[in-house]
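I would like the atomic coordinates for the input below:
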Amino acid sequence: MALDQYQEEEEEGGMSFLDHLEALRWHLLRSVSAILIFTVIAFLAKSIVFGIIILGPSKIDFFTYRWLCQLSDYVGVPALCIDELPFTIQSRQMTGQFSMHMTSSLMVGFIVAFPYVFWEVWKFISPGLYDKERNAARGAVFFVSLLFFLGAAFGYFILAPLSINFLANYQLDPSILNEFDITSYVSTLTMLVMASAIMFQLPVVVYFLAMSGLVTSGMLRSYRRHAIVVILILAAVITPPDVISQILIAMPILVLYEAGIQIAKRLEKKRAIKEAEDDVDDAL
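Next comes the predicted model:
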C-alpha cells in the first residue's frame, strides 16, 4: 500500500494493527532520515560545528566568558570574570577524534531536526486522540520545540561553560595537570545540553497531566517540597559532581515547576467555566 493511502487511513481512523505499524515505520524512517541529513551537513561543516560550536565553551573568547567579564566590569566584581581556563584537550585513542566528530555531528543533527522529528511523532499520535484532546493540544509541536531549544541554549551557554570552568580550575594539588580527553569533554557537553533540553519539557508534561486530570494545581502545590528534593536529586545525577552545576540546572526547573502550577490552575478554571456553561445549557 502506498504511503498516501496509509496517511489517508490514519486520518480516517480506520487502520488495522499492521497498518499502524506500517505508518509508524514511515514516520520513523522520515525522522531518522531528517536526523541523518543534518548529521551529514554537520559532519561536512567540521570547522564550524566542531571548531566553533563544540569546542566553543573550552575557549576563553566564548560568548559567556566575555559577557561575564563585561558584567564584572559593570558591577565592579572582578571575581565574575573568567579569563583563564587552565586545561588542555587531548585525544588519547587512535579513533578518538573521528568518533567524537561523528558523535558531535549526530548530536547537532538531532537538535536541529528535533522540531521535525517531534512533528512526525505527533502526526502519528494525534489521529488516535479525540477532537477535544486534539484541540486542547493544539500548538504542541511549537511549544515542545521552543522549550527544547530554550533548554539546549541554557545548557550550552550557561550550564556547560560554568561547569567546564569549575572542573578546569578544580585541583587536588598544583602538581596535577588538567588534561581532558576529547571523549570526556564531548560526552560532558552533550550530557549537559541534552539534559537541560529534556528537563525544560516539564511544563508540557504538567499540561498534559493536568488536562487528563491526573494532577491538579493543589496537588502540585502540596508536593512542592517533595518536588524540590526530586529536582535537586535529578540535577545531581545529570550534572558533573559540582554544586554550582546542580544549582544552575535546578533553579530554572523550579521556575518551570511553578509555571506548571499556574498552567494547571488555568486549565482548572477553563474546565470549571465549561462545566458551568454545560449546566446552564442542560437547565435550558
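
rest of the way, CA atoms for contacts and neighbours
Noted.

for the stretch 151-284 of the chain, what spans make up the helices?
Ranges of helices in the stretch 151-284 of the chain, per DSSP state H, counting those that start in this stretch, are 160-169, 182-199, 202-211, 217-222, 224-238, 243-283.

nearest to residue 146, of those?
Closest to residue 146 of those, according to C-alpha to C-alpha: helix 182-199, at 9.8 Å.

buried stuff in the helix or strand harbouring residue 26?
Using DSSP states H and E, residue 26 maps to helix 17-44. By 16 or more other C-alpha atoms under 10 Å, the buried positions in helix 17-44 come out as 19-20, 23-24, 26-28, 31, 34-36, 38-39, 41-43.

closest one to residue 114 among the helices of the stretch 151-284 of the chain?
Once those are compared by C-alpha to C-alpha, helix 182-199 is nearest, at 10.8 Å.

just checking, what packs against that closest one?
strand 88-90, helix 96-125, helix 140-154, helix 160-169, helix 224-238 (3 or more C-alpha pairs under 8 Å, 6 or more residues apart in numbering; DSSP states H and E).

next, the structure of the following sequence, for comparison with the previous one:
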Amino acid sequence: MSVENEEQEMTFWDHLEALRWTLFRAVVAIVLMMVAVFCAKEWVFDVIFAPKNSTFYMYKWLDIIGQNLHISSLRFEDFNLKLVNYELTGQFMVHLNIAFWLGLILSLPYIAYELWRFVSPALYPNERRPIVWTFVSGGLLFFLGVLISYSLIFPIAIRFFFTYQVSPDIVNMVSLSSYISLFTTTLICIGAVFELPILVYLLSKFGILKREFMRKYRRHAVVIIAILAGIITPADPFSMIAVCIPLVLLYEASIYVCKK
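Below is the predicted model:
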C-alpha cells in the first residue's frame, strides 16, 4: 500500500493521535532545551549580562565611530551597570524565566520540523517546496532578528535608559527583573518583527495584501519606523539610523516577496 493511500485511509482520530504525538515531541524538545540552558547558567548569564558593561564589543565600535565622525553622543566613559535584586526568590525565578524563553527559542527549528512532518503528508508535491521555503526562511529571519536585537538594539536601549535622568539628584538603580524583562521582550519582539516578509508573503498568497498597496504606503512605513527608532534610541542621528536601516530593509524585502 502506498504512503498516499495510507494517509487517505487515516481517520479523524488517527490524525488527532498524530497531532498529539507531534505536540508531545515538541514539548519534550522545549523541556530538554530548558534543562540545557538552566544547567549552563554561568555561560548563559555571561552572554546576557555582557551589554551592561562598557567592554561589550558594540560599545567599543560605537565609540570608535563617534571618535572618527566626531559624534559626541556616541562617546562615553567606562560604565558598569550594577543590578540589584529585591525579592528572595528573584534570582531563581529569573533563572527559570531565562531557561524557558531561551529553551523555547532554541527549540524552534525542531518544532518547525515536527510541524512539517505533520502537515507534509496532506500536501501535493508542488505545494511542499513553498512550505519548506516558508519554514526555513521564517526560522532564519527570526534568529537574524534576535542576533541584531542582542548586538545592536538592546545595547543601545540599555545605554540610553541607564544614562537617562530627569534630575541629577536621582540615581538609577536597575533591578535584575527589569533588566531581564527588557532583554527577553526586545529579543522576542524584534525576532517577531523580522517575520514580516513571511507574513506578507502568506497574506499576498491568499490575495489579502498587494504589492502596490505596500509601495503606496512606503513613506508612511518609513515614518513609523523612524518614530519607533526614536523611542528606543538616544536622540542622535546615528543611533536612529542604525536601528532604522534593518527595519527599512525588512520592509523592502517584504515588498519584494509580495505577489503582484
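
on that earlier part again, read off where the helix holding residue 26 of the first structure ends up in the second structure.
Taken onto the second structure by TM-score structural alignment, helix 17-44 of the first structure occupies residues 12-39 there.

now stretch 165-176 of the first structure
Here stretch 165-176 of the first structure aligns to the second structure at residues 159-170, judged by TM-score structural alignment.

distance between the ends of the matching stretch?
End-to-end distance of stretch 159-170 of the second structure (C-alpha to C-alpha, to the nearest Å): 17 Å.

name the surrounding residues that touch it.
With C-alpha atoms under 8 Å, 6 or more residues apart in numbering as the test, stretch 159-170 of the second structure has contacts from 52, 81, 171-172, 174, 233-234.

and what of stretch 233-252 of the second structure?
73, 152-153, 156-157, 160, 194, 196-197, 221-222, 225-226, 229-230.

repeat the analysis, applying 6 Å as the threshold.
157, 160, 229-230 (C-alpha atoms under 6 Å, 6 or more residues apart in numbering).

can you check stretch 188-208 of the first structure too?
With contacts defined as C-alpha under 6 Å, 6+ apart, stretch 188-208 of the first structure is touched by 147-148, 151-152, 155-156, 260.

widest-spaced pair of the residues you listed?
Farthest apart among the contacts of stretch 188-208 of the first structure by C-alpha to C-alpha are 156 and 260. That separation is 23.8 Å.

what lines up with residue 63 of the second structure in the first structure?
Residue 63 of the second structure maps onto residue 69 in the first structure, by TM-score structural alignment.

tell me how far its match lies from residue 163 of the first structure.
Distance of residue 69 of the first structure to residue 163 of the first structure, computed by C-alpha to C-alpha: 17 Å.

these two: which is more packed in?
Using other C-alpha atoms under 10 Å, the more surrounded residue of residue 69 of the first structure and residue 163 is residue 163, with 25 against 18.

contact partners for that one?
Residue 163 of the first structure neighbours (C-alpha under 6 Å, 6+ apart): residue 245.

if you rank the contacts of stretch 188-208 of the first structure by neighbours, which is first?
Of the contacts of stretch 188-208 of the first structure, with other C-alpha under 10 Å as the count, residue 155 tops at 26 neighbours.

list the residues that contact that one.
Listed by C-alpha under 6 Å, 6+ apart, the contact set of residue 155 of the first structure reads 192-193, 196.

quick check on those: which are buried?
Buried subset of the contacts of residue 155 of the first structure (neighbour count, 16+ other C-alpha under 10 Å): 192-193, 196.

adding distance to residue 280 of the first structure, write these out as JSON lines.
As requested, these are exported to JSON lines (distance: C-alpha to C-alpha, whole Å):
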{"residue": "192", "distance to residue 280 of the first structure": "52"}
{"residue": "193", "distance to residue 280 of the first structure": "50"}
{"residue": "196", "distance to residue 280 of the first structure": "46"}
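
from those residues, which single one is nearest residue 132 of the first structure?
Of these, the one sitting nearest to residue 132 of the first structure (C-alpha to C-alpha) turns out to be residue 196, at 31.3 Å.

what does the closest one correspond to in the second structure?
Structural alignment (TM-score structural alignment) places residue 196 of the first structure against residue 190 in the second structure.

how near is its match to residue 115 of the second structure?
Look at residue 190 of the second structure and residue 115 of the second structure: by C-alpha to C-alpha, they are 23 Å apart.

ok, back up a step: compare the contacts of stretch 233-252 of the second structure and tell me which is most surrounded.
residue 229 (21 neighbours).

grab the nearest non-local neighbour of that residue.
residue 240 (5.3 Å; C-alpha to C-alpha, 6 or more residues apart in numbering).

share the number of residues neighbouring the one you found, please.
21.

same thing with residue 259 of the first structure?
What residue 259 of the first structure shows, counting by other C-alpha under 10 Å, is a neighbour count of 16.

with the one 5 residues further on instead?
Neighbour count of residue 264 of the first structure, defined by other C-alpha under 10 Å: 26.

so what's it up against?
Residue 264 of the first structure sits in contact with 210, 216-217, where contact means C-alpha under 6 Å, 6+ apart.

possible to save these as JSON lines with distance to residue 250 of the first structure?
Formatted as JSON lines, these follow (distance: C-alpha to C-alpha, whole Å):
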{"residue": "210", "distance to residue 250 of the first structure": "22"}
{"residue": "216", "distance to residue 250 of the first structure": "22"}
{"residue": "217", "distance to residue 250 of the first structure": "21"}
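
return the member of those nearest to residue 129 of the first structure.
residue 210 (16.1 Å).

contacting residues around the closest one?
Residues near residue 210 of the first structure by C-alpha under 6 Å, 6+ apart: 216, 264.

any idea what it aligns with in the second structure?
Residue 210 of the first structure maps onto residue 204 in the second structure, with residues paired by TM-score structural alignment.
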